[in-house]
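K.L.:
pasting the sequence and the predicted coordinates here, then a few questions.
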Amino acid sequence: MIRVILALTLTLSVLATPASAAQEYRVLQLNLCHSGVNTSCYNGAATLQEANAVITARQPHVVSLNEICRNDLPQLAAAMANGFSAFAPARRPDGTPVRCTNGDEYGNGLIFRSATPGTVFSGQYATQDSGSEKRVYVCAEFSDLVGCSTHLSTTGNVAMAQCKAAIAMLRDRAVAGKPTFLAGDFNLKYAPLIGPNVQDCNVSPFFRKGDGSVQHVFAANVGFVRTEVAGMRYTDHPALHVVLTRP
């Protein structure tokens, strides 16, 4: 009888242990309005101080950044354990980088908490509006994950075309089963009744989580835990924190 009980106990113990427990993977999306061009939302060093405080409080695994200057990255990296980072400048019609008022390149960035180096790729969307800033994306690919940051046009139909292009670019990786995310300021809202509706650029296996306005995270081959939105004083967008899970 003792042997039977012991065997049953061991069997139940094995059954109760998951084969591989999912771990949280936290994505923090920030638009910092830090170029200095838009004086209505530019607040200088206070913006980076606030961003560092949000990063420290939320402890994300990756931060997606829009409207930053290239040299902002090292100032934020310490709060991300000086992990791997990537940057891509927005472009002028002549192909030169857009500049912050301090002369630094202006664009989108990523900071990963892990120091493992990734393969960076970036590009300019084929569809653009008539403005002087040509919209771009920046991505970093690792053996077990690919993540991107982008900032889309303020013209609705152009932003939709850019959003669809970004998802299409990543879809083969997602369909193959790789954990994939695309974060940023899409300048599109969830607006099914009046449009343009950001959800219209979503395709399987991606799902979307947003801040109730224009910032979103599209993700595939990961689980969803919760969305957190926190107001920020020194920029014109809230912080969007999306908690995911991955194997």
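P.N.:
Yep, it's here. Numbers count the residues shown, from 1 in each chain.
K.L.:
alpha carbons only for contacts and neighbour counts from here, please
P.N.:
Fine.
K.L.:
please identify the helix or strand for the residue most central in space within the chain.
P.N.:
In the chain, the residue lying closest to the centroid (C-alpha atoms, centre = their mean) is Ala183, at 2.8 Å. Ala183 is part of strand 180-185, with elements assigned from DSSP states H and E.
K.L.:
helix or strand next in line after that strand, which one?
P.N.:
strand 207-210.
K.L.:
please enumerate residues in contact with that following strand?
P.N.:
The set of residues external to strand 207-210 that reach it, using C-alpha atoms under 8 Å, 6 or more residues apart in numbering, is Gln199, Asn202, His216, Val217, Phe218, Ala219, Ala220, Thr227, Leu240, Val242.
K.L.:
want to compare, so here's the second one:
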Amino acid sequence: MSSQPRRSIGASVDGLPFDLTGGTYVDIGFPYSKDTRNSRRPGFGAPLSLLAALATSAALLMSGTPVQAAPSAAPAQDARIVAGEGTHILTGQGGKGAYRTGTIAPGTVTRAAPPPVAGRPNLPARGFSKRASGTAFGDFWQLQMNLCNSGHAGCYAGGDAIDEGAYMIYLLMPDLVTVNEVCLGDVTNDLTPAMAGAWAGDWAFYVFMPAVTAAGTPVTCTNGDEYGVAVIGHMPDSLYYGFDAFGGHYGNQDSGNEKRAFACLYAIDHYYACTTHLTSDSEPIALAQCSELLTGVIPAIRAYEGVYRPTVLGGDLNLEYDTSDPENVQNCVPSGYTRKGDGNVQHIMATNDTPFYDTDTYLMFYTDHQAFLAKLTMP
């Protein structure tokens, strides 16, 4: 990864007070600064909405350290890229945010214990010493989960899957989380704070994209929150140059009322990452959506940014690896990528410059999917 100039540190960043030695900056805009050698232009500033609940949850994580939250803003509706199949890739749509814990030490995060379940491994009592932040990635762990938390599906477990998902983030310390079937508040209140708590002192950031109805309005959870997919990452402050957020809905859709979405981010100068939850009603359409994302959306985002970086994708693709099936998930893996699966419908793909060296699955008790962890080497 190339060396880049750090953000200037002064009285404000994007107009918000910021103290590098303590406190938290909540970012609802696009990156404050970026390397003009490696991006389309510096200082792009299209603000996005962020729930005030993020500030509350971050404050709880920081055990009393104040949080500086930005005022909310209406999401922009600016389709900036059009890929194949009529797919609009939106910037300024959905939810996006970043914040940083300033004074908390690893292992001192205070949060409610996950629901007691027999057979679950215990959370480490002291610290998270098995992984360290602060250097270029090299070792890159990606965690894929489907948490079935809309409230509508039969696998819904009263919200306990979110605590369990946050627990998995604390336990495993992934560098990237791709998560499906969640509400926006799950991402802002629990899952992104879990990433920030696991990687104390780092920036934690997320991109969320809701599914939409046939009329184009967001699909909602039973609590009224938006329902969709999210990408959650972290980055040491010394390597964090901001991120760009992208989301959209496929040109290929089934006849149902839920139009499937994708969410992507560009962690500036480091990597691209996407997630999606493909249709469960038609394997041919799911395969078409998968190909649309990998051969249409991702290349269009790279062209928009004007720079190649390694790319990873995780999601519940509702496709299995089966060489006897015309809808074999391998049929949507383009040249230059490698795919690994959980033995069912969750898969992680990465460009070949980011090779896999191990994968693991973890039983989860409050969702009908296991957690799937891939360990890769990021150049």
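P.N.:
Nice, I can see it. Remember, it's a predicted structure, so these values are computed and weren't measured experimentally.
K.L.:
TM-score for these two?
P.N.:
The TM-score (TM-score structural alignment, normalised by the length of structure 1) is 0.87; 226 aligned residues with a C-alpha RMSD of 1.9 Å.
K.L.:
want to throw the contacts of strand 207-210 of structure 1 into JSON lines with secondary structure, distance to Arg233 of structure 1 and neighbour count?
P.N.:
Below are these laid out as JSON lines (DSSP: H, G, I helix; E, B strand; the rest coil; distance: C-alpha to C-alpha, whole Å; neighbours: other C-alpha atoms under 10 Å):
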{"residue": "Gln199", "secondary structure": "helix", "distance to Arg233 of structure 1": "28", "neighbour count": "19"}
{"residue": "Asn202", "secondary structure": "coil", "distance to Arg233 of structure 1": "31", "neighbour count": "17"}
{"residue": "His216", "secondary structure": "strand", "distance to Arg233 of structure 1": "20", "neighbour count": "25"}
{"residue": "Val217", "secondary structure": "strand", "distance to Arg233 of structure 1": "22", "neighbour count": "26"}
{"residue": "Phe218", "secondary structure": "strand", "distance to Arg233 of structure 1": "26", "neighbour count": "22"}
{"residue": "Ala219", "secondary structure": "strand", "distance to Arg233 of structure 1": "28", "neighbour count": "24"}
{"residue": "Ala220", "secondary structure": "strand", "distance to Arg233 of structure 1": "32", "neighbour count": "23"}
{"residue": "Thr227", "secondary structure": "strand", "distance to Arg233 of structure 1": "20", "neighbour count": "16"}
{"residue": "Leu240", "secondary structure": "strand", "distance to Arg233 of structure 1": "14", "neighbour count": "26"}
{"residue": "Val242", "secondary structure": "strand", "distance to Arg233 of structure 1": "20", "neighbour count": "24"}
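K.L.:
of those, which is the nearest to Gly147 of structure 1?
P.N.:
The nearest member of these to Gly147 of structure 1, counting by C-alpha to C-alpha, is Ala219 at 9.0 Å.
K.L.:
can you tell me the closest non-neighbouring residue to that closest one?
P.N.:
Spatial nearest neighbour of Ala219 of structure 1, excluding adjacent residues (C-alpha to C-alpha, 6 or more residues apart in numbering): Phe181 at 4.2 Å.
K.L.:
ok, now Thr227 of structure 1?
P.N.:
Nearest non-adjacent residue to Thr227 of structure 1 (C-alpha to C-alpha, 6+ apart): Val242, at 4.6 Å.
K.L.:
tell me how far the counterpart of the one you found in structure 2 lies from Trp141 of structure 2.
P.N.:
Under the alignment (TM-score structural alignment), Val242 of structure 1 pairs with Ala374 of structure 2. Taking C-alpha to C-alpha, to the nearest Å as the measure, Ala374 of structure 2 falls 6 Å from Trp141 of structure 2.
K.L.:
show me where structure 2 has helices.
P.N.:
Taking DSSP state H as the criterion, structure 2 carries its helices at 52-61, 160-172, 184-186, 192-198, 283-292, 298-305.
K.L.:
with respect to Thr220 of structure 2, which of these lies nearest?
P.N.:
Per C-alpha to C-alpha, nearest to Thr220 of structure 2 of the helices of structure 2: helix 184-186, 9.5 Å.
K.L.:
still on that earlier bit, does the match of Val242 of structure 1 touch Phe356 like I think?
P.N.:
Yes. Taking contacts as C-alpha atoms under 8 Å, Ala374 of structure 2 lies within contact range of Phe356: 7.0 Å.
K.L.:
picking up where we left off before, how close does the counterpart of the residue nearest to Ala219 of structure 1 in structure 2 get to Thr351 of structure 2?
P.N.:
Aligned by TM-score structural alignment, Phe181 of structure 1 pairs with Val312 of structure 2. Val312 of structure 2 sits 7 Å away from Thr351 of structure 2 when distances are taken as C-alpha to C-alpha.
K.L.:
sounds good, over and out.
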